[in-house]
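Participant: Test case, fold it:
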Amino acid sequence: MDWFFWVIIAVIGVAIIIAGIIITVEGRRQRQLEAEAKPEIEPTDIEGPVVAPEAVVPTEPPAEPVVEPEPVVVEPTVETPEAPGSRWARLRRRLSTSNNALARALGDLLSADRIDEEVWEDFETTLITSDLGVGPTTELTEALRKELAIDGVADPARAKDVLRTELLKLVDPTLDRSLNLTPANDGDPAVVLVVGVNGTGKTTTVGKLARVLVAEGKSVVLGAADTFRAAAAEQLATWGERVGVETVRSDEGADPASVAFDAVDKGARDGVDVVIVDTAGRLHTKTGLMDELGKVKRVIEKKAPVSEVLLVLDATTGQNGMTQARIFAEVVDVTGIVLTKLDGSAKGGIVIQVQRELGVPVKLVGLGEGVDDLAPFDPEGFVHGILGE
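Facilitator: Take a look at the predicted model:
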């Protein structure tokens, strides 16, 4: 029976060996199948824990940086002023179409069928009311009566020639109407001091004068020495900006003489041709006016001599304007007149009267509200204009 025991033991051992072989083979086969199902990953491709593909959340691309647009810098538009020559041609046409008292008086005289004493009296009255003044009216009437007594008015063309000649004599084409813009010393600018009461368009005239000079090719600096009127400096600076001209200004209530000096000093340092100084237009008392304008002029002349003193007059104010003109002429050495508002509502005779009363020529005239409605005065053009030619 011993042999049977050992047979049983041998069978069990063989069965154990076969089972081990089968388990080993199956394990190896399982690992091979798993290896084939999973792609091989290089250790250098991914650092850290492996994440299953379905667990990877795609990231959005980075947002584009917001670029702020560059600010648009709008350069101020510099205007090109109208040439002085064409200005006067345009203003003369406007004058010829206006219905001013002087033109009416001359027209009535020429159209009369018979010139008797009553016609002459009416003629003289109309001339005086046109602000021609008593003296010039008497001279013109006597000259016309003498000429027309010889030839009469049978020939209207001849009568008009006589009128033109006598009127031109009164306007006086021999006066020097050019602006003195020649500096007294090399390196100094010419200095133009502009005076006048408020309401005559003084500050506007300074701005328009700057346009006239720029149109002539001159460099200009403006001085806002009217520091008693809050809007004056701002108004003047606006005029300057439009033609590329700098304005020297200060705070309201500042010393006018100091502002005027700074303007001339800047003009000298920058080598400009002309400095135009706008002054206050107060006319409370002659003494106060004299002190103020006198100080402004004295302080300016510490830097450069004053080349021109222009008095701005409103042509529509008549005798009141003449009173103002006389006061200013007593205070400062006026060298020229600027007549503003010499349009259809004006009485053209003031041109002759103001020259006679002050002994200085009308150098510039304004015939409208336009920016280029200021022009050098042309005596012959003025006479032709009021005669409707």
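Participant: drop to CA atoms for contacts and neighbour counts, all remaining ones
Facilitator: Will do.
Participant: This structure: helices as residue ranges?
Facilitator: Using DSSP state H, the helices assigned to the chain run over residues 2-37, 84-96, 101-111, 117-129, 134-151, 156-171, 202-215, 230-242, 256-270, 286-300, 319-331, 350-358, 379-386.
Participant: which other helices and strands contact the longest one?
Facilitator: Spelled out, that is helix 2-37. Of the remaining helices and strands, none touches helix 2-37 by 3 or more C-alpha pairs under 8 Å, 6 or more residues apart in numbering; DSSP states H and E.
Participant: Next, the structure of the following sequence, for comparison with the previous one:
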Amino acid sequence: MFQVLLCGAMIVTLSMGIRHGFGLWLQPITMDRGWTRETFAFALAVQNIAWGVAGPFTGMLADRFGPFRVLAVGGLLYALGLVLMALSTSGLAFTGSAGLLIGIAQSGTTYAVIYGVIGRNVPADKRSWAMGVAAAAGSFGQFLMVPVENWLIASTGWQNALFILACAALIILPLALGLREPQVVKPVHSHSQSIVQALREAFGYRSFQLLMAGYFVCGFQVVFIGVHMPSYLKDQGLSPQVATYALALIGLFNVFGTYGAGVLGQRYPKRYLLSAIYGLRSVAIVTFLLTPLTPTSVYLFSAVMGVLWLSTVPPTNAVLAQIFGVQHMSMLSGFVFLSHQVGSFLGVWLGGKLYDSTGSYDMVWWLAVALGVAAALVNLPVREGPISRGEPRPQAA
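Facilitator: Just a heads-up that it's a prediction; the model follows:
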């Protein structure tokens, strides 16, 4: 179990750490290439939707053949995408590299695949805690990598910084060796399902639909803030260092938030925990918008949002394992994450689109508040107990 947690956490640290700093490239790339912010934002929006669409399929492959091959291919695609991102000279090429290629790579190197391994190798009574550890690693990656990426851009230029990160992404390959499974463990005493049966069951189950709706909001909020807040702060006259420290603080405090969510998910109903997280996000955003903007207010907002940032991930995935079991864990997690990434697409794209048309991010900030309230409400009716399947039915030939 220790090897699975260590290697899984390090992979998530790298994969999530690199992507969390992409907002730092918005102004250097758009200024150098002469692109609008919408061009950059659209590429990252495609990245998020590609990550989401590919997630169920990489999850199926990881459930069926084990995670090693998926992680190895994902690491190679990640490195290639970063190199091509640096070399792109048109908006279309940038969308293909930073958007499509890196998005597919992230689907094979982040939570859906890692949580499938954890679900199969960690006892149920420690599963929520273990998922909290993995999510905290992703948060630590943000805290660690964002300042490093900012320093690389300043000292080597934005293109060379991407080349260096491509080399770092290749470290995922040897780490994936620590997650090799002799064979994918199939449940012995539980109802065995085909992929089609599992999908029909999940999508017809109300609680699965509600979890997807909540995760949509999570994606909208965090990706809009992660990509556009650096530029928002610079537009308001704050120094670039404030934006860098803000993103780093989000990563630092999310270490505690995600780990704490994993621990609390072992003790309290996860639906109440999820509802509280979404509701508190809306409160934090409203307070941030109504308070005079200073470096101190930015840092306080970043710390609070950091606690709430990815703290939805452990309880959401733990609920999936509780309801449906672990046989198709990576695939079902991938479908829920697809909803997250549809929200991410809209959050990052609308941020750029509405800024270009109105000259302000205000409309998107308030939309994020309203969605947070809605997500707090839809998570309350989620049923966390194992789904009742009855006696296995004979499969048709």
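Participant: And the TM-score between them?
Facilitator: Overlay of the two chains. TM-score (TM-score structural alignment, normalised by the length of the first structure): 0.23; 132 aligned residues with a C-alpha RMSD of 5.8 Å.
Participant: Output the helices of the first structure as CSV; include the columns mean neighbour count.
Facilitator: Below are the helices of the first structure laid out as CSV (neighbours: other C-alpha atoms under 10 Å):
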stretch, mean neighbour count
helix 2-37, 11
helix 84-96, 18
helix 101-111, 19
helix 117-129, 16
helix 134-151, 15
helix 156-171, 17
helix 202-215, 23
helix 230-242, 18
helix 256-270, 22
helix 286-300, 17
helix 319-331, 16
helix 350-358, 21
helix 379-386, 21
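Participant: Select, out of these, the one closest to Ile337 of the first structure.
Facilitator: The closest of the helices of the first structure to Ile337 of the first structure is helix 350-358. By C-alpha to C-alpha, the value is 8.2 Å.
Participant: rewinding a little: out of the helices of the first structure, which gets nearest to Val221 of the first structure?
Facilitator: So among those, helix 256-270 is nearest, using C-alpha to C-alpha, at 6.1 Å.
Participant: Out of the helices of the first structure, which gets nearest to Gly223 of the first structure?
Facilitator: Evaluated over the helices of the first structure, closeness to Gly223 of the first structure peaks at helix 256-270, with 5.1 Å, by C-alpha to C-alpha.
Participant: coming back round to it: will you turn the helices of the first structure into TSV that also has distance to Ala224 of the first structure?
Facilitator: As requested, the helices of the first structure are exported to TSV (distance: least, C-alpha to C-alpha, whole Å):
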stretch	distance to Ala224 of the first structure
helix 2-37	94
helix 84-96	24
helix 101-111	37
helix 117-129	37
helix 134-151	38
helix 156-171	33
helix 202-215	9
helix 230-242	5
helix 256-270	7
helix 286-300	12
helix 319-331	20
helix 350-358	27
helix 379-386	31
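Participant: what's the closest of those to Val312 of the first structure?
Facilitator: Using C-alpha to C-alpha, these put helix 202-215 closest to Val312 of the first structure, at 5.9 Å.
Participant: Surely Ala43 of the second structure touches Phe94?
Facilitator: Yes - because the distance of 6.6 Å satisfies C-alpha atoms under 8 Å, Ala43 of the second structure is recorded as touching Phe94.
Participant: The helices of the first structure: which one's closest to Leu193 of the first structure?
Facilitator: Per C-alpha to C-alpha, nearest to Leu193 of the first structure of the helices of the first structure: helix 286-300, 8.1 Å.
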